[in-house]
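A.B. asks: Structure here, sequence nowhere to be found:
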């Protein structure tokens, strides 16, 4: 099984997180191949130059030959490239497992948090684009821990 791993890759924190999660996925089975864009030096060694068409061609080739997309949805807003990859996967009917670990989603049973939403300018919950989440849910799932991610990936083996 081939997995395309979609997340931002421009900060050290993102690259380290990507490495950690992908390592766990790869350790699940020798039958799993993971394409992690940051490992493709031809397009993502930022000391060199790859134009937008080369980047799109390389990543599209890998995504379209994948059986599953794992998409990290974290951040103030999800990474633009990740949202694009989710859209392409949806259009080609490639399932997506979305990983959204934002801690603000917790406490949905807390009455004070629920009441706060009624006040202009108050929202103690995280926001994520509903259209993009809908695309994922139509052919996949959204989960909120790496452990749950590994359980979901196992279902596709």
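C.D. replies: All right, it came through fine. This one's a predicted model, so the numbers in the text were calculated from it and none came from an experiment.
A.B. asks: switch to C-alpha atoms for all contacts and neighbour counts from now on
C.D. replies: Fine.
A.B. asks: As a check, name the ranges of all strands in this protein.
C.D. replies: For the chain, strands defined by DSSP state E occupy the ranges 2-6, 33-35, 68-72, 96-99, 140-143.
A.B. asks: In terms of secondary structure, what does the third one contact?
C.D. replies: Pointing back at strand 68-72 there. Applying 3 or more C-alpha pairs under 8 Å, 6 or more residues apart in numbering; DSSP states H and E, we find strand 68-72 packed against strand 2-6, helix 80-91, strand 96-99.
A.B. asks: how big is the angle separating the longest helix along the chain from strand 2-6?
C.D. replies: Using DSSP state H to define each element, the chain has its longest helix at helix 12-28. Helix 12-28 and strand 2-6 meet at an angle of 160 degrees, taking axes from the mean of the first three to the mean of the last three C-alpha atoms, to 10 degrees as the criterion.
A.B. asks: tilt between helix 12-28 and strand 68-72?
C.D. replies: Using the same axes, to 10 degrees: helix 12-28 against strand 68-72 is 150 degrees.
A.B. asks: Give me the buried positions along helix 12-28.
C.D. replies: 15, 18, 22, 25 (16 or more other C-alpha atoms under 10 Å).
A.B. asks: Relative to residue 53, how far out is the residue most central in space within the chain?
C.D. replies: Nearest residue to the geometric centre of the chain (C-alpha atoms, centre = their mean): residue 71, 1.6 Å. Here residue 71 is placed at a distance of 22 Å from residue 53 (C-alpha to C-alpha, to the nearest Å).
A.B. asks: structure B:
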């Protein structure tokens, strides 16, 4: 199974968190495409960045999206929409989207993401139509392992 890990990647903290999460998922035998781990082209243009990331997104079986922050990263929201569209076109190899929220401003006392707290409701609805929003990496791994078994 191959997943695409979407999320903001503009600070060392964001990149480090995504890299650690990807390493944990890889430890479960799941292939993970992380955009910031891919070398940038010599000329960084919008097309070059799109083409580089599309090589990971389009063949992926699932999408994990880091949703932390005061609002969802715009590139992440775009990747969520693209993946949703591929799934809705009837591609059975596309299992779904998992939104990961670890931002305590958006998590309730039960440890679950709160409705409407930092998460655009339309994007959340897009995710939940074909997946789940969770607040723990263990939940991400459990869902991915279930989807991996379904693909086998």
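C.D. replies: That came in fine, so what should we check first? Computed from a predicted model, the values in this text were never measured in an experiment.
A.B. asks: tm score of chain vs chain?
C.D. replies: Scored against TM-score structural alignment, normalised by the length of structure 2, the superposed chains reach a TM-score of 0.83; 135 aligned residues with a C-alpha RMSD of 1.5 Å.
A.B. asks: Redo the helices and strands packed on strand 68-72 of structure 1 as TSV? Include mean neighbour count and distance to residue 137 of structure 1.
C.D. replies: Listed next are these as TSV, based on neighbours: other C-alpha atoms under 10 Å; distance: least, C-alpha to C-alpha, whole Å:
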stretch	mean neighbour count	distance to residue 137 of structure 1
strand 2-6	24	16
helix 80-91	18	10
strand 96-99	24	8
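A.B. asks: Make JSON lines out of these and add distance to residue 143 of structure 1.
C.D. replies: Supplementary listing: these in JSON lines, determined by distance: least, C-alpha to C-alpha, whole Å:
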{"stretch": "strand 2-6", "distance to residue 143 of structure 1": "15"}
{"stretch": "helix 80-91", "distance to residue 143 of structure 1": "15"}
{"stretch": "strand 96-99", "distance to residue 143 of structure 1": "5"}
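A.B. asks: Nearest to residue 43 of structure 1, out of the ones you listed?
C.D. replies: helix 80-91 (13.9 Å; C-alpha to C-alpha).
A.B. asks: Could you list every helix and strand that the longest helix of structure 1 packs against?
C.D. replies: Helix 12-28 of structure 1 packs on strand 33-35, helix 146-155, going by 3+ C-alpha pairs under 8 Å, 6+ apart.
A.B. asks: 10 Å instead?
C.D. replies: Helix 12-28 of structure 1 is packed against strand 2-6, strand 33-35, strand 68-72, helix 146-155, with contacts defined by 3 or more C-alpha pairs under 10 Å, 6 or more residues apart in numbering; DSSP states H and E.
A.B. asks: Tabulate those (TSV), appending distance to residue 139 of structure 1.
C.D. replies: Shown next, in TSV, are those (distance: least, C-alpha to C-alpha, whole Å):
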stretch	distance to residue 139 of structure 1
strand 2-6	15
strand 33-35	20
strand 68-72	10
helix 146-155	13
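A.B. asks: if we compare these, which one ends up closest to residue 60 of structure 1?
C.D. replies: strand 2-6 (10.0 Å).
A.B. asks: Measure how far that closest one is from the centre of its chain, please.
C.D. replies: Chain-centre distance of strand 2-6 of structure 1: 9 Å, with C-alpha atoms, centre = their mean, to the nearest Å.
A.B. asks: quick one: that strand to helix 146-155, angle?
C.D. replies: Using the same axes, to 10 degrees, strand 2-6 of structure 1 lies at 150 degrees relative to helix 146-155.
A.B. asks: Compare strand 2-6 of structure 1 with structure 2 and give me the mean distance after superposition.
C.D. replies: In the superposition with structure 2, the average deviation recorded for strand 2-6 of structure 1 is 0.5 Å (mean C-alpha distance after the TM-score superposition for structure 1).
A.B. asks: Cross-check the contact I'm expecting between residue 75 of structure 2 and residue 8.
C.D. replies: Yes: taking contacts as C-alpha atoms under 10 Å, residue 75 of structure 2 lies within contact range of residue 8: 7.7 Å.
A.B. asks: thinking again about what came up before, any idea which of the helices and strands packed on helix 12-28 of structure 1 gets closest to residue 135 of structure 1?
C.D. replies: Residue 135 of structure 1 lies closest to strand 68-72 among those, at 12.0 Å (C-alpha to C-alpha).
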